[in-house]
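Colleague: quick one: sequence plus predicted model below, questions after.
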Amino acid sequence: MDFLYLQHRCAIKKDYPNLLDITAAGHLLAYETVYDGVREIKEEIDIDAAFDELVPLVIIQYYQTKEDFIDKELPNVFLYETAHSFDDFTLQPEEVSRLC
């Protein structure tokens, strides 16, 4: 049986709390490349994955302005196929409240 997991963002997140998001998402530092982003998988759901195991899906140009907040991103979205069960994930509670 195949599943697509989304994360429910923690209620204390500054940006977009309590909303669904792609699982294991994060921001790169100025000197990092998209390859460095694989660390977010380990940090947020405690799964070791190599970049070459990811299947590229899309790069989204995203721009949102709200009051005093500007969110301008270029998210690279990947698919990670795994045999891990739901119980194999250990969530980073300050980032992810649950997977669904």
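Modeller: Received, thanks.
Colleague: please count neighbours and contacts with C-alpha atoms only from this point.
Modeller: Noted.
Colleague: the strands in this protein, which residues?
Modeller: Ranges of strands in the chain, per DSSP state E, are 6-9, 20-22, 54-59, 62-66, 69-73, 76-80, 96-99.
Colleague: quick one: closest of the ones you listed to Thr33.
Modeller: Nearest to Thr33, of all the strands of the chain, is strand 76-80, at 10.9 Å by CA to CA.
Colleague: counting by contacts, list what that closest one packs against.
Modeller: In terms of contacts (3 or more CA pairs under 8 Å, 6 or more residues apart in numbering; DSSP states H and E), strand 76-80 is packed against strand 54-59.
Colleague: angle of the strand it packs on against strand 69-73?
Modeller: 120 degrees (axes from the mean of the first three to the mean of the last three CA atoms, to 10 degrees).
Colleague: strand 54-59 to strand 76-80, inter-axis angle?
Modeller: 150 degrees.
Colleague: take a look at this one as well, against the first:
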Amino acid sequence: MAEMLTIFDEKGHPIGIKERDHVHQDGDWHETFHCWMFHMEGEKIHLLLQQRADHKQDFPSLYDITAAGHIEAGEDILLAGVREIEEEIGLKVVPGELAYQGDFKEELKEGSLLDREICHIYLLPWTSDRTFTIGEEVKDIVSVPLVDMEGLMDKQESVKGVSILTEKEKAVTRNNLVPHEKRYERYIFHVIREYVAKL
């Protein structure tokens, strides 16, 4: 059965329901859940990036948000988020663990794809006693220092990540990251630093 999404106008008002494939073809605004996980190594913040599976239709093999997905029509945002986290990376979380960081409107373009998302952004601190069990949509989970991710925005060519699953080193570059808008990345890095400063 086709995944049905609520679509919105430019001002964020719901205007109907449409099949997911048609939403992307037509460039309709729709809701997504974004969960950025991070962990601390001493004073250093490390982001956890999901490496998308090689067979994914959109942005295969690229590094992206730790866990994310579409919110189906009529679905509660937090319950959708909990579902996506378990489906993609095998962590069982409860809604109260997710720290809401606001909404962000972003447009991603690739070929004929126009993905216009109203992103509901959440943070989740991760500790090594929580084991990832990746689903078929995910290839790896890679830890990268936040300061290095910020460096990638300023033309640094490559940074070193480490797989949480295999402990192997992985190179992260602008070319193997999902091409989010720079202003989205700046927003994410800012809210993570603010969140950690209050811990």
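Modeller: Nice, I can see it. Treat the numbers as computed from the prediction; the structure is a model and nothing was measured.
Colleague: still on that earlier bit, turn the strands of structure 1 into TSV, including mean neighbour count.
Modeller: Listed next are those as TSV, based on neighbours: other CA atoms under 10 Å:
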stretch	mean neighbour count
strand 6-9	20
strand 20-22	16
strand 54-59	12
strand 62-66	9
strand 69-73	11
strand 76-80	15
strand 96-99	20
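Colleague: how about the contacts made by the residue nearest to the spatial centre of structure 2?
Modeller: Residue closest to the average C-alpha location in structure 2 (CA atoms, centre = their mean): Ile65, at 2.4 Å. When contacts are counted by CA atoms under 8 Å, 6 or more residues apart in numbering, Ile65 of structure 2 is found next to His34, Cys35, Trp36, Leu48, Leu49, Gln50.
Colleague: try 6 Å this time
Modeller: Trp36, Leu49, Gln50 (CA atoms under 6 Å, 6 or more residues apart in numbering).
Colleague: any idea how far Ala24 of structure 1 is from the aligned partner of the last one in structure 1?
Modeller: The one in question is Gln50 of structure 2. Aligned counterpart of Gln50 of structure 2 in structure 1: Gln7 (TM-score structural alignment). Taking CA to CA, to the nearest Å as the measure, Gln7 of structure 1 falls 8 Å from Ala24 of structure 1.
Colleague: over to Asp36 of structure 1?
Modeller: 13 Å.
Colleague: likewise Ala11 of structure 1?
Modeller: From Ala11 of structure 1 to Ala24 of structure 1 the distance is 16 Å (CA to CA).
Colleague: can you give me the distance of the residue lying farthest from the centre of structure 1 to Thr33 of structure 1?
Modeller: In structure 1, the residue that sits farthest from the middle, by CA atoms, centre = their mean, is Glu67; the gap is 24.9 Å. Distance, Glu67 of structure 1 to Thr33 of structure 1, using CA to CA: 30 Å.
Colleague: do the same with Tyr5 of structure 1
Modeller: According to CA to CA, Tyr5 of structure 1 and Thr33 of structure 1 sit 24 Å apart.
Colleague: just want to know which of these two has more residues nearby.
Modeller: Tyr5 (14 against 9; other CA atoms under 10 Å).
Colleague: contacts only, for that one.
Modeller: Cys100.
Colleague: surely Cys100 of structure 1 meets Leu6?
Modeller: Yes - counting by CA atoms under 6 Å, Cys100 of structure 1 does reach Leu6; the two are 5.4 Å apart.
Colleague: which neighbours do the two have in common?
Modeller: Joint contacts of Cys100 of structure 1 and Leu6 (CA under 6 Å, 6+ apart) do not exist.
Colleague: could I get the strands of structure 1 as CSV with distance to Phe89 of structure 1?
Modeller: Below are those laid out as CSV (distance: least, CA to CA, whole Å):
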stretch, distance to Phe89 of structure 1
strand 6-9, 11
strand 20-22, 15
strand 54-59, 17
strand 62-66, 28
strand 69-73, 27
strand 76-80, 14
strand 96-99, 9
